[in-house]
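J.: Fold the following.
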Amino acid sequence: MLFLSLFMMEKDSLNVLILAAGLGTRLRPLTNDMPKPLVPVVDASILDLQARKARAIGNIRLHANAHYLADQVVAAGEKLGFEKVWVELPEILGTAGPLKRIYNEGYRGGLLIMNGDAYCNFDLTAFVRNAQALAAQPNGPQVALLAVDFPKVNTFRVGPDGRLAGVVGRFGSEEGMPATFSGVSWYSDEALSRIRDGEFDIREFWKQEMAAGRAPFVDMKQLHAIWIDMGSPEGLMAAVEARLKELGRNVNEAVVEPGVKLPAGVTIKHSVIYAGAEIQPGEKIENEIRGRGFKWKIN
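T.: Reported below is the predicted structural model:
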């Protein structure tokens, strides 16, 4: 009976993988001592915020991968109640590698992928339900990719059937509806089984699926949802503004990391202050991000 109940749980629970293995090079020196998914955004890290959004789906098991400063991600995962943080050493396994690794370890129930460096307000429940419903149809797509409209990128090309027609500069057609991949995707167990062992680039898997007549579905229903790549100083500030707005606070207010002591007479507006920032008494700070060893002016 115990075996049966565990089996049923395995089948019914959706697995969620938050990708958190990146090096965070665009945010250094802020990320010299802290992995990017753990950078505070007002009141919580992106890893925490993504986990909260995933839990809103319902019956899930949370996973993350880790490489750079992996011990910190593992500790955060334990605190946040993750099923497992999959450490990738000595090399990062790309995007396809972590997916196949989870499948090979016996996890079933489908897999939702999220990024550990993106602030967003997607309706993940609607996305997953739509993906699962399409996959259940005869010859239905076993992979779904959530798209946004971001003209600076928009490398996706989507055919009239709603499926991926190509990725500009990589493969397939350069004609069709333009869109940008949000980093959020869903894979059925059947699709995961087809990822090759040792595969790193998930785009190669999409290409293989297209060649086999199984092109991924591209969900275009949330094109204008909030989606912010917080991998740069400008992106981090945009994420802070979005979080303040979500909390019902003024987007121009100062965000000071707990424990930071400000000198007398300092005034701060539309800025973020992290531990170790150098601040002079009486200084006026506006449109900046500061921390140990850096001062970023944000236009």
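J.: rest of the way, CA atoms for contacts and neighbours
T.: OK.
J.: Number of residues surrounding the closest residue to residue 256 other than its chain neighbours?
T.: Nearest residue to residue 256, sequence neighbours excluded (Cα to Cα, 6 or more residues apart in numbering): residue 273, at 4.7 Å. By the criterion of other Cα atoms under 10 Å, residue 273 has 23 neighbours.
J.: Tell me how far residue 273 lies from residue 220.
T.: 37 Å (Cα to Cα, to the nearest Å).
J.: same deal with residue 45?
T.: 27 Å.
J.: One more: residue 141?
T.: From residue 141 to residue 220 the distance is 15 Å (Cα to Cα).
J.: Looking at those two, which is more packed in?
T.: residue 141 (24 against 18).
J.: dump the residue contacts of the more buried one.
T.: 134, 135, 214, 215, 216, 217 (Cα atoms under 8 Å, 6 or more residues apart in numbering).
J.: Strands - which of those residues land there?
T.: residue 217 (DSSP state E).
J.: Quick one: buried ones out of the contacts of residue 141?
T.: 134, 135, 214, 215, 216, 217 (16 or more other Cα atoms under 10 Å).
J.: Which one of the residues you listed is nearest to residue 160?
T.: Distance to residue 160, by Cα to Cα, is smallest for residue 217 among the buried ones among the contacts of residue 141, at 11.0 Å.
J.: Leaving out sequence neighbours, find the closest residue to the closest one.
T.: According to Cα to Cα, 6+ apart, the nearest residue to residue 217 is residue 163 (4.3 Å).
J.: What degree of burial does the one you found show, as a neighbour count?
T.: Residue 163, neighbours per other Cα under 10 Å, totals 20.
J.: dump the residue contacts of the spatially most central residue of the chain.
T.: Closest residue to the average C-alpha location of the chain: residue 115 at 1.3 Å, with Cα atoms, centre = their mean. For residue 115, the contact set (Cα under 8 Å, 6+ apart) comprises 18, 19, 20, 183, 184.
J.: Against residue 42, how distant is the nearest residue to it once chain neighbours are set aside?
T.: Closest residue to residue 115 apart from its sequence neighbours, by Cα to Cα, 6+ apart: residue 19 at 5.0 Å. Separation of residue 19 from residue 42 (Cα to Cα): 21 Å.
J.: Can you pick out the residue with more neighbours from these two?
T.: Under the neighbour definition other Cα under 10 Å, residue 19 and residue 42 were set side by side, and residue 19 has more, 23 against 20.
J.: isn't that one right up against residue 116?
T.: Yes. Residue 19 lies in contact with residue 116 (Cα atoms under 8 Å); the separation is 5.2 Å.
J.: Show me which residues of the helix or strand that contains residue 50 are buried.
T.: Take DSSP states H and E as the rule and residue 50 turns out to sit in helix 46-55. Buried residues in helix 46-55, counted by 16+ other Cα under 10 Å: 46, 47, 48, 49, 50, 51, 53, 54, 55.
J.: I'd like the structure of this one too, to check against the first:
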Amino acid sequence: MRSTPDALMLFAAGLGTRMKELTLHRPKPLLEVAGRPLLDHALDLPRTAGIGRIVANVHYHADQILTHLAGTGVLVSDETDLLLETGGGLRKALPLLGPGPVFTLNTDAVWTGPNVLTSLSQAWDGGRMSALLALVPREAALGYTGAGDFALAPDGRIRRGTGYVYTGAQILDPAGIETIPDPVFSLNLLWNRILAEGSAYGVVHPGGWCDVGRPECISLAEGLLSDAAR
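T.: Next up, the predicted model:
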């Protein structure tokens, strides 16, 4: 079993309902930001971080994502029969990902600055961590409308709270996920266990991040990328 993660779960199966009419005929991961699909922006991260295995789940307009991924070497976990959410989706993909801790990455965000997956890998300590989440301060979370997700302690441990926003990138040890009885569930259920054990940690991303979950966020993300390019 590996202690340093070298496999990534890419969440690409969601319905994208917050995008309204933009996702009536295509999946959110294929919506374009600065002329490129969100899926390609996401794939840049594991490729430049040198992650050896990438698995994407598919459900909504799965045929379009399959066509887009053809020939890329990305493995596919098929959820066309039932959308499993993040927890159920990760559990189904584990045979493709292999044993041990894995990266997970959402596809509905854009990033600037250091590669967040490299930062996670450098900060990961499997001896004391079961989860390491990439965070940004609430005030730096472009496109995000909530109060925050977590509070961050000086030793790096996290708890539910405000102040920091989960960016959709993490390293997670999925041990115990097989004991969750629900076929469809959020990774929040596994996080709750890890938080209670005191082995959930956070690392703050020093660059830019934009949540691309709503139509108006596309222009915000394009502005972020344009500013970074200058």
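J.: can you tell me which residue in the second structure aligns to the residue nearest to residue 115 of the first structure?
T.: Aligned by TM-score structural alignment, residue 19 of the first structure pairs with residue 11 of the second structure.
J.: Roughly how far does that match sit from residue 78 of the second structure?
T.: 12 Å.
J.: got any residues that touch both of these two?
T.: 57, 58.
J.: which residues touch the nearest residue to residue 140 of the first structure once chain neighbours are set aside?
T.: Computed as Cα to Cα, 6+ apart, the closest residue to residue 140 of the first structure that is not its neighbour in sequence is residue 134, at 5.4 Å. Contact analysis of residue 134 of the first structure by Cα under 8 Å, 6+ apart lists 140, 141, 142.
J.: One more: residue 78 of the second structure?
T.: Neighbours of residue 78 of the second structure in contact, by Cα under 8 Å, 6+ apart: 57, 58, 59.
J.: Give me the aligned partner of residue 64 of the first structure over in the second structure.
T.: Checking TM-score structural alignment: residue 64 of the first structure goes with residue 56.
J.: tell me which element that match falls in.
T.: strand 53-58.
J.: who does the helix or strand that contains residue 8 of the second structure touch, helix- and strand-wise?
T.: Assigned by DSSP H and E, residue 8 of the second structure falls within strand 7-11. The helices and strands touching strand 7-11 of the second structure, judged by 3 or more Cα pairs under 8 Å, 6 or more residues apart in numbering; DSSP states H and E, are strand 53-58, helix 85-97, strand 102-106.
J.: In the first structure, which residues correspond to the shortest one?
T.: Think strand 102-106 of the second structure. Going by TM-score structural alignment: strand 102-106 of the second structure matches residues 111-115.
J.: quick one: that stretch to the second structure mean distance?
T.: Following the fit onto the second structure, the mean deviation recorded for stretch 111-115 of the first structure is 1.0 Å by mean Cα distance after the TM-score superposition for the first structure.
J.: and what of stretch 48-55 of the first structure?
T.: Averaged out, stretch 48-55 of the first structure is 1.1 Å away (mean Cα distance after the TM-score superposition for the first structure).
J.: whereabouts in the second structure does that stretch align?
T.: Taking TM-score structural alignment, stretch 48-55 of the first structure hits residues 40-47 over in the second structure.
J.: Does the residue nearest to residue 256 of the first structure touch residue 290 like I think?
T.: Yes. Using Cα under 8 Å, residue 273 of the first structure is in contact with residue 290, at 5.0 Å.
J.: Mind jotting down where the strands sit in the second structure?
T.: Going by DSSP E, the second structure shows strands at 7-11, 32-33, 36-37, 53-58, 75-78, 102-106, 109-111, 131-137, 141-142, 150-152, 158-160, 164-172, 200-204, 209-211.
J.: Let's have these in a markdown table, adding distance to residue 23 of the second structure.
T.: Formatted as a markdown table, the strands of the second structure follow (distance: least, Cα to Cα, whole Å):
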| stretch | distance to residue 23 of the second structure |
| --- | --- |
| strand 7-11 | 16 |
| strand 32-33 | 11 |
| strand 36-37 | 13 |
| strand 53-58 | 15 |
| strand 75-78 | 19 |
| strand 102-106 | 17 |
| strand 109-111 | 16 |
| strand 131-137 | 27 |
| strand 141-142 | 21 |
| strand 150-152 | 30 |
| strand 158-160 | 31 |
| strand 164-172 | 20 |
| strand 200-204 | 31 |
| strand 209-211 | 16 |
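J.: Residue 24 of the second structure is nearest to which of those?
T.: Short answer: strand 32-33, nearest of those by Cα to Cα, at 14.6 Å.
J.: How far away from the center of its chain is the closest one?
T.: Mean-position distance between strand 32-33 of the second structure and its chain equals 17 Å (Cα atoms, centre = their mean, to the nearest Å).
J.: Please, where are all the helices along the first structure?
T.: For the first structure, applying DSSP state H gives helices covering 2-12, 46-55, 70-80, 96-104, 124-135, 189-194, 202-211, 233-246.
J.: Figure out which of those is closest to residue 296 of the first structure.
T.: helix 233-246 (7.1 Å).
J.: Against the second structure, what's the mean shift for that closest one, could you check?
T.: Looks like 2.1 Å for helix 233-246 of the first structure (mean Cα distance after the TM-score superposition for the first structure).
J.: Now that residue 86 of the second structure has come up, it's in contact with residue 11, right?
T.: Yes. Look at residue 86 of the second structure against residue 11 with Cα under 8 Å: they come within range, at 7.2 Å.
J.: how far away is the residue nearest to residue 107 of the first structure when sequence neighbours are not counted from residue 134 of the first structure?
T.: Closest residue in space to residue 107 of the first structure, ignoring its immediate chain neighbours: residue 10 at 6.7 Å, by Cα to Cα, 6+ apart. The gap separating residue 10 of the first structure from residue 134 of the first structure is 21 Å, by Cα to Cα.
J.: repeat for residue 181 of the first structure
T.: Counting by Cα to Cα, the gap from residue 181 of the first structure to residue 134 of the first structure is 19 Å.
J.: what number of residues lie near the nearest residue to residue 55 of the second structure once chain neighbours are set aside?
T.: Spatial nearest neighbour of residue 55 of the second structure, excluding adjacent residues (Cα to Cα, 6+ apart): residue 75 at 4.6 Å. Residue 75 of the second structure is flanked by 19 other residues according to other Cα under 10 Å.
J.: right, and residue 75 of the second structure touches residue 58 too?
T.: No. Using Cα under 8 Å, residue 75 of the second structure makes no contact with residue 58, being 10.5 Å away.
J.: Need the residues touching each of the two.
T.: Counting by Cα under 8 Å, 6+ apart, nothing touches both residue 75 of the second structure and residue 58.
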